[in-house]
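In: sharing a model that was predicted from the sequence below.
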Amino acid sequence: MAQTGLPASIDETAELLDRQNYVASRPLATVLFLALKMGRPLFLEGEAGVGKTEIAKVLAAALDRPLIRLQCYEGLDVSSALYEWNYAAQMIEIRLREAAGDTSRDAARSDIFSDRFLIRRPILQALEGELGRAPVLLIDELDRTDEAFEAFLLEVLSDNQVTIPEFGTVRAAEPPIVVITTNRTREIHDALKRRCLYHWVDYPQADQELEIVRRKAPRANADLAAELVAFVQRLRGLDLFKAPGVAETIDWANALTELNAVALDPAHVSDTLGVLLKYQDDIARMERGEGRQILNEVKRDLAGAA
């Protein structure tokens, strides 16, 4: 079933993202358009902090669809992702029936496994979405789960339905828009990837990242924005334990703005490294002199380009 309100072209998809202040590359706009057009899940892979999760949020806002987020973690099981029964309420119902003298087991079973005792988790919520306004289902950081959960998810994505033994089969009137993200801490099985359209979300180029900072940290001084983006771009070329993502760049711009900085200087860099870098070894490396060297190179290059 075709979904209404979706962009009709790649250009419309890019404009849709742009209106939500998401700076997207042409390949990303293309794969997103195709995922929407073909009704296929979108599988986004990339380093942490490059904007994968934000794509689902922006898409939901742009299409005026509910966003349902399943945050994955080690040990995630079906009851946490799909449904579970309200056992406490069921036990109270059983006790009340016994107190009232109702001994019909069949009637009791039919009642306690009814809709009012069913706790819907994210995947079931997404399958029961409103016709014509199917939600965006974000399955975030799938690589944190195990292969058993992948196998369950494969069945859901294939049929857009689930069977609850005591309740029956729940089939989506209109399939949800599914966005799956992974930070690639482990490989996801090919069987699941084959059912999705794939895109690697890379760190943005300098001009793209500068535009992101302008939109997400509009109070930042223009010279400061140019210098901090150039600084971050150089950091990503180093062998760090964890290179800063776009989220850290935005945070750094906002932090420096709060300190009334109009340009980068060694003191500002040293004092705010904890906003940009999240591992002590990386921070110590910058404080040993490498940070000052990078700052000098940034200042020199930008002065030469002016």
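Out: Yes, it's here. Residues are numbered from 1 along each chain as shown.

In: contacts, neighbours, all on C-alpha from now
Out: OK.

In: who touches stretch 97-116?
Out: Judged by C-alpha atoms under 8 Å, 6 or more residues apart in numbering, the contacts made with stretch 97-116 from elsewhere in the structure are 85, 90, 93-94, 166-167.

In: any chance of these in JSON lines, plus neighbour count?
Out: Written out in JSON lines, the entries for the contacts of stretch 97-116 read as follows (neighbours: other C-alpha atoms under 10 Å):
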{"residue": "85", "neighbour count": "18"}
{"residue": "90", "neighbour count": "20"}
{"residue": "93", "neighbour count": "16"}
{"residue": "94", "neighbour count": "18"}
{"residue": "166", "neighbour count": "12"}
{"residue": "167", "neighbour count": "12"}
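
In: which members of those residues are positioned in strands?
Out: residue 85 (DSSP state E).

In: distance to residue 54 added to the contacts of stretch 97-116, as CSV?
Out: As requested, those are arranged in CSV below (distance: C-alpha to C-alpha, whole Å):
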residue, distance to residue 54
85, 32
90, 39
93, 43
94, 45
166, 37
167, 35
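
In: nearest to residue 276, of the contacts of stretch 97-116?
Out: The shortest separation between residue 276 and any of those is 43.5 Å, and it belongs to residue 85 (by C-alpha to C-alpha).

In: next up, the contacts around the closest residue to that closest one other than its chain neighbours.
Out: If the residues on either side of it in the chain are set aside, residue 85 comes closest to residue 118, at 5.0 Å by C-alpha to C-alpha, 6 or more residues apart in numbering. Counting by C-alpha under 8 Å, 6+ apart, residue 118 makes contact with 83-86.

In: separation between residue 118 and residue 46?
Out: Using C-alpha to C-alpha, to the nearest Å, one gets 36 Å for the distance from residue 118 to residue 46.

In: same deal with residue 29?
Out: Distance from residue 29 to residue 46, counting by C-alpha to C-alpha: 16 Å.

In: cool, and residue 111?
Out: Counting by C-alpha to C-alpha - residue 111 and residue 46 are separated by 47 Å.

In: okay, the two: which has more neighbours?
Out: A count of neighbours by other C-alpha atoms under 10 Å puts residue 46 above the other of residue 111 and residue 46, at 18 against 15.

In: try this one side by side with the last:
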Amino acid sequence: MAENLKDEQKAKSIFGSVEAVQDAFARQNYIADRPLALTVMLAAQLNKPILLEGEAGVGKTDVAKVVARALNSELVRLQCYEGLDAQSTIYEWNYAKQILAIRMAEAGKQEGALEHTIFSEEFLLPRPLLRAIRHRGGGPATLLIDEVDRADEEFEAFLLEVLSDYQVTVPELGTFVATHPPFVVLTSNRTRELNDALKRRCLYLWIDYPPASKEREIVVRKVPGISDQLAQQICDLM
């Protein structure tokens, strides 16, 4: 219990203030303006997900990657797409291994307890949501739910429970509850309007294209040694 409490305090201490967030992001070569830093700080303090919307290429996905590096935690990525269903984001069974176990049991005439055996942890293949919730590392995992606007509205409804209680259910094994909730970042390119219920469960931030001054600073950071003149020309062109 004491170890879990210590793990939960990790994000709160690293992201304890707006300036601390900006410093942590700067060490990862990401320039965080005050609105983004404030959103990350509040997410860490309140254990709430972040929903980032904006045009493609403005750095939404990188926020989750930088958070994971700053917290030294595992980055678990769920890439959304049309037709994505809830179960495929939680778990699958290793069917090939199950069939092999059935064949071996039949050969050894041990069919009796087979049902309990093949639906056990040994045959479970965790998918992103279950991996993030069952994470047992030195602190919370960072869960990136990327381009959630590409998924169907039914999947959004399923996410409401996950983001409220940080738990998922595997019918054969029971309900798994996060010992320390993951740091969740959702991104959207706004190809469609998201459900209001999902937005209410998140801290929302719109990320716009950077102004020329910030664009230049990004170029200088990402391309060490670039001349000032070339960096300025690139930013003027963009």
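Out: Cool, the structure landed. Please read these numbers as outputs of a predicted model, since none were measured by experiment.

In: excluding its backbone neighbours, what's nearest residue 295 of the first structure?
Out: residue 231 (6.6 Å).

In: next one: residue 102 of the second structure
Out: Taking C-alpha to C-alpha, 6+ apart as the measure, residue 102 of the second structure lies nearest to residue 114, with 7.2 Å between them; neighbours along the chain are not counted.

In: list the residues that contact the residue nearest to residue 295 of the first structure.
Out: With contacts defined as C-alpha under 8 Å, 6+ apart, residue 231 of the first structure is in contact with 294-295, 298.

In: so which strand or helix has residue 84 of the second structure?
Out: Element membership of residue 84 of the second structure, judged by DSSP states H and E, is empty: it is in no helix or strand.

In: which one of the contacts of stretch 97-116 of the first structure sits closest to residue 256 of the first structure?
Out: Closest to residue 256 of the first structure, out of all of the contacts of stretch 97-116 of the first structure and judged by C-alpha to C-alpha, is residue 85, at 49.1 Å.

In: show me what that closest one aligns to in the second structure.
Out: Aligned counterpart of residue 85 of the first structure in the second structure: residue 93 (TM-score structural alignment).

In: which residue ranges of the stretch 101-250 of the first structure form helices?
Out: Under the criterion DSSP state H, counting those that start in this stretch, helices of the stretch 101-250 of the first structure are mapped to 105-112, 122-127, 147-159, 190-194, 206-216, 222-235, 246-258.

In: what's the angle from the longest one to helix 246-258?
Out: Looking back up the chat, that one is helix 222-235 of the first structure. Relative orientation of helix 222-235 of the first structure and helix 246-258, computed by axes from the mean of the first three to the mean of the last three C-alpha atoms, to 10 degrees: 140 degrees.

In: tell me what angle helix 222-235 of the first structure forms with helix 206-216.
Out: Going by the same axes, to 10 degrees, helix 222-235 of the first structure makes 130 degrees with helix 206-216.

In: how about helix 222-235 of the first structure: buried residues?
Out: Going by neighbour count (16 or more other C-alpha atoms under 10 Å), the buried part of helix 222-235 of the first structure is 224-233, 235.

In: and it, how far out from the chain middle?
Out: Centre-to-centre, helix 222-235 of the first structure and its host chain are 25 Å apart (C-alpha atoms, centre = their mean, to the nearest Å).

In: returning to that earlier point: as TSV, the helices of the stretch 101-250 of the first structure with distance to residue 273 of the first structure would be great.
Out: Supplementary listing: the helices of the stretch 101-250 of the first structure in TSV, determined by distance: least, C-alpha to C-alpha, whole Å:
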stretch	distance to residue 273 of the first structure
helix 105-112	56
helix 122-127	37
helix 147-159	37
helix 190-194	37
helix 206-216	18
helix 222-235	11
helix 246-258	9
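
In: who wins for proximity to residue 73 of the first structure among the ones you listed?
Out: Where these are weighed against each other on C-alpha to C-alpha, the nearest is helix 147-159, at 10.6 Å.

In: how about the residue nearest to residue 102 of the second structure, what's its partner in the first structure?
Out: For residue 114 of the second structure, the equivalent position in the first structure is taken to be residue 108, counting by TM-score structural alignment.

In: would you map the strands across the first structure?
Out: With DSSP E as the definition, the first structure shows strands at residue ranges 42-45, 67-71, 83-85, 118-120, 136-140, 161-164, 168-171, 177-182, 197-200.

In: so where in the second structure does the fifth one end up aligned?
Out: Taken onto the second structure by TM-score structural alignment, strand 136-140 of the first structure occupies residues 142-146 there.

In: on average, how far is that stretch from the matching bit in the first structure?
Out: For stretch 142-146 of the second structure, the mean deviation from the first structure after alignment is 0.4 Å (mean C-alpha distance after the TM-score superposition for the first structure).

In: ok, residues contacting that stretch?
Out: When contacts are defined by C-alpha under 8 Å, 6+ apart, stretch 142-146 of the second structure is touched by residues 61, 64, 67-68, 73-80, 128-129, 132, 182-188.

In: distance check, the match of residue 85 of the first structure against residue 230 of the second structure.
Out: The gap separating residue 93 of the second structure from residue 230 of the second structure is 54 Å, by C-alpha to C-alpha.

In: same check on residue 128 of the second structure?
Out: Relative to residue 230 of the second structure, and taking C-alpha to C-alpha, residue 128 of the second structure is found at 42 Å.

In: next one: residue 182 of the second structure
Out: Counting by C-alpha to C-alpha - residue 182 of the second structure and residue 230 of the second structure are separated by 41 Å.

In: repeat that for residue 209 of the second structure.
Out: Counting by C-alpha to C-alpha, the gap between residue 209 of the second structure and residue 230 of the second structure amounts to 20 Å.

In: go on, residue 210 of the second structure?
Out: 18 Å.

In: same check, this time on residue 4 of the second structure
Out: In this structure, residue 4 of the second structure and residue 230 of the second structure are separated by 49 Å, where distance is defined by C-alpha to C-alpha.

In: got it, and residue 117 of the second structure?
Out: As for residue 117 of the second structure, its distance to residue 230 of the second structure is 64 Å (criterion: C-alpha to C-alpha).

In: same deal with residue 158 of the second structure?
Out: Distance of residue 158 of the second structure to residue 230 of the second structure, computed by C-alpha to C-alpha: 48 Å.
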